[in-house]
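1. structure for the following, please:
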Amino acid sequence: MSGLRLTARSSLPGMTTLRRALVLAAIAILAALLAGLAVLDPFHLRHAQWFVAATVLATIVLVTLTLAVAVRIYALRVLVLVVGGIGAVGWAAVAYLTIGLDDERGAVAEVASGDRRLVVLEGEPFTIDTVFRVVLRSGAGPFEQESPVWLGEPEGAAPDEVSFRGADEVAVRTGGCVLVSRVEPVTLLVDPVHRGTAGC
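-> Alright, predicted model coming up:
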């Protein structure tokens, strides 16, 4: 009897380690699914890049911890932690720099209709030339939505007017042309997204 008890007790640490690894693996899979959803961005979140950065970082950390718990050889465990740590720090640095460079120069004009706003912006991310663009925004806070509506030509003029047409259409008037797009109310998908005076 004492031998059986000793055997049962000696197997508990291994079972605990396996259970921890499985729990961490399940959480890592969930984080990876959330990262994929953030990349797809079906709801056109204005701050989607921050969600991508956070969920990918969480996935890297959780995968590293899962492997570190599952591996029993000390040297391999240290190697996993070092590689995972480098990957996490590297991803965090790249994400921070990329998001920091994605800086708009400011709103030139804004037209509101209820909770939605058509905003004329000066400046396109990662470009030097002056480019005007129009975006549609809805809501506020971390889950604020934003979809592109119109993109001007480099060194081109700002649109003459932006306006709402009912609940599901927006319009941009530029150079004598009126460009109309439809808006999907839930995802805030704008179709089509116009460029310059194309389609006039």
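2. going by C-alpha atoms from here, please, whenever you check contacts or count neighbours.
-> Will do.
3. quick one: the strands in the protein?
-> 107-113, 116-122, 132-138, 145-151, 161-164, 169-174, 177-183, 190-191, 194-195 (DSSP state E).
4. chain center to the last one: distance?
-> Spelled out, it's strand 194-195. Here strand 194-195 is found 23 Å from its chain centre; the criterion is C-alpha atoms, centre = their mean, to the nearest Å.
5. centre-most residue in the chain?
-> Central residue of the chain (C-alpha atoms, centre = their mean): Ala48, 2.7 Å from the mean position.
6. show the contacting residues for the closest residue in space to it that isn't next to it in sequence.
-> Sequence neighbours aside, Ala38 is the residue nearest to Ala48 in space, at 6.3 Å (criterion: C-alpha to C-alpha, 6 or more residues apart in numbering). Neighbouring residues of Ala38 by C-alpha atoms under 8 Å, 6 or more residues apart in numbering: Ala48, Gln49, Phe51, Val52, Thr55.
7. same list (these) but as JSON lines, adding distance to Val131.
-> Listed next are those as JSON lines, based on distance: C-alpha to C-alpha, whole Å:
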{"residue": "Ala48", "distance to Val131": "22"}
{"residue": "Gln49", "distance to Val131": "22"}
{"residue": "Phe51", "distance to Val131": "27"}
{"residue": "Val52", "distance to Val131": "26"}
{"residue": "Thr55", "distance to Val131": "31"}
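8. please generate a structure for the following sequence too, so the two can be compared:
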Amino acid sequence: MTTLRRALVLGALAVLAALLTGLAVLDPFHLRHASWFVAGGVLLTILLVTVALTVAVKLWFARVLVLVVGGIAAVGWGITAWLAIDLDEPGAVVSEVASGDQRLVVLEGAAFTIDPVHRVVLRAGDGPFEQESPVWEGVPEGGAPGGVAFRGRDEVEVRVGSCVFVSRVEAGTLLVDPVHQGATC
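-> I've put the predicted structure just below:
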């Protein structure tokens, strides 16, 4: 295989990695760990572009320069992504109700909040492709929901005081509509 062909194959792989990263950014399936897919996709794209340019450049000092710049970009992105993802605190699980493969989870706490904030999320699946969608989010210093329940296969409810919030769920993408915010009816 010629040098140009290798560079073109590596460039095509970089474009494919960038497209998959774009899909992870759009997150049509509400993946719980989508931020890790985005971080990994960007890192893979940086590495593939670096290697493609290294293969394409013929001068040795230009190759070294490309490798140094690409290495700095990869390490910088890795550290930045790790810190940003680590700052996103999911909160402590207060309670969980399951129905089949889906779970309604009540969480306490959120990133960058001093006062406790309660929220309810719907989760499905397990592992790296676990899905998660918000259902309800309370206000700072507000109380936890009185109860959460499934209403059939495609509806969930959250009870806060005398209010009952009902949301529809699309099973494949785990799209929740509407997402309720605040503790008032």
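9. tm score of chain vs chain?
-> After superposition, the two chains reach a TM-score (TM-score structural alignment, normalised by the length of structure 2) of 0.96; 185 aligned residues with a C-alpha RMSD of 1.2 Å.
10. which of the strands of structure 1 sits closest to Leu76 of structure 1?
-> Leu76 of structure 1 lies closest to strand 145-151 among the strands of structure 1, at 44.1 Å (C-alpha to C-alpha).
11. thinking again about what came up before, looking at the strands of structure 1, which is nearest to Arg77 of structure 1?
-> Among the strands of structure 1, strand 145-151 comes nearest to Arg77 of structure 1, with 42.0 Å by C-alpha to C-alpha.
12. so where in structure 2 does stretch 172-181 of structure 1 end up aligned?
-> The alignment of stretch 172-181 of structure 1 onto structure 2 (TM-score structural alignment) covers residues 158-167.
13. how long is the matching stretch end to end?
-> 9 Å (C-alpha to C-alpha, to the nearest Å).
14. show me what counts as buried in it.
-> Residues of stretch 158-167 of structure 2 classed as buried: Val158, Arg159, Val160, Phe165, Val166, Ser167 (neighbour count, 16 or more other C-alpha atoms under 10 Å).
15. of those, which is the nearest to Val64 of structure 2?
-> Ranked by distance to Val64 of structure 2 (C-alpha to C-alpha), the buried residues of stretch 158-167 of structure 2 are led by Ser167 at 56.0 Å.
16. longest helix in structure 2, please.
-> When structure 2 is parsed with DSSP state H, its longest helix is helix 60-87.
17. which residues in structure 1 does it align to?
-> Here helix 60-87 of structure 2 aligns to structure 1 at residues 74-101, judged by TM-score structural alignment.
18. by how much does the matching stretch deviate from structure 2 on average?
-> Once fitted to structure 2, stretch 74-101 of structure 1 is off its aligned match by 1.1 Å on average (mean C-alpha distance after the TM-score superposition for structure 1).
19. picking up where we left off before, now the match of stretch 172-181 of structure 1: how far from the chain's centre is it?
-> With C-alpha atoms, centre = their mean, you get 27 Å for stretch 158-167 of structure 2.
20. likewise for stretch 8-21 of structure 1?
-> Its chain's average C-alpha position is 38 Å from that of stretch 8-21 of structure 1, according to C-alpha atoms, centre = their mean.
21. sorry, back to before: next up, the contacts around the residue nearest to the centre of structure 1.
-> Residues in contact with Ala48 of structure 1 (C-alpha under 8 Å, 6+ apart) are Ala38, Val39, Asp41.
22. for the residues you listed, which pairs are in contact in structure 2 too?
-> Shared with structure 2 under both residues aligned by TM-score structural alignment, their matches' C-alpha atoms under 8 Å, the contacts from those are Ala38, Val39, Asp41.
23. alignment lookup: the last one to structure 2.
-> This points to Asp41 of structure 1. In structure 2, the residue matched to Asp41 of structure 1 (TM-score structural alignment) is Asp27.
24. roughly how far does Asp115 of structure 1 sit from Ala167 of structure 1?
-> Distance of Asp115 of structure 1 to Ala167 of structure 1, computed by C-alpha to C-alpha: 11 Å.
25. pick out whichever of those two has more residues nearby.
-> Shown here are Asp115 of structure 1 and Ala167; by other C-alpha atoms under 10 Å, Ala167 has more neighbours (13 against 9).
26. so the more buried one versus Pro154 of structure 1, what's the distance?
-> Separation of Ala167 of structure 1 from Pro154 of structure 1 (C-alpha to C-alpha) stands at 31 Å.
27. next: Ala28 of structure 1.
-> Look at Ala28 of structure 1 and Pro154 of structure 1: by C-alpha to C-alpha, they are 43 Å apart.
28. more neighbours: those two, which one.
-> Between Ala28 of structure 1 and Pro154, counting by other C-alpha under 10 Å, Ala28 is the more crowded of the two (23 against 15).
29. tell me the contacts of the aligned partner of Pro140 of structure 2 in structure 1?
-> In structure 1, the residue paired with Pro140 of structure 2 is Pro154, using TM-score structural alignment. Neighbouring residues of Pro154 of structure 1 by C-alpha under 8 Å, 6+ apart: Asp129, Thr130, Val131, Phe132.
30. that's all I had, so thanks and see you.
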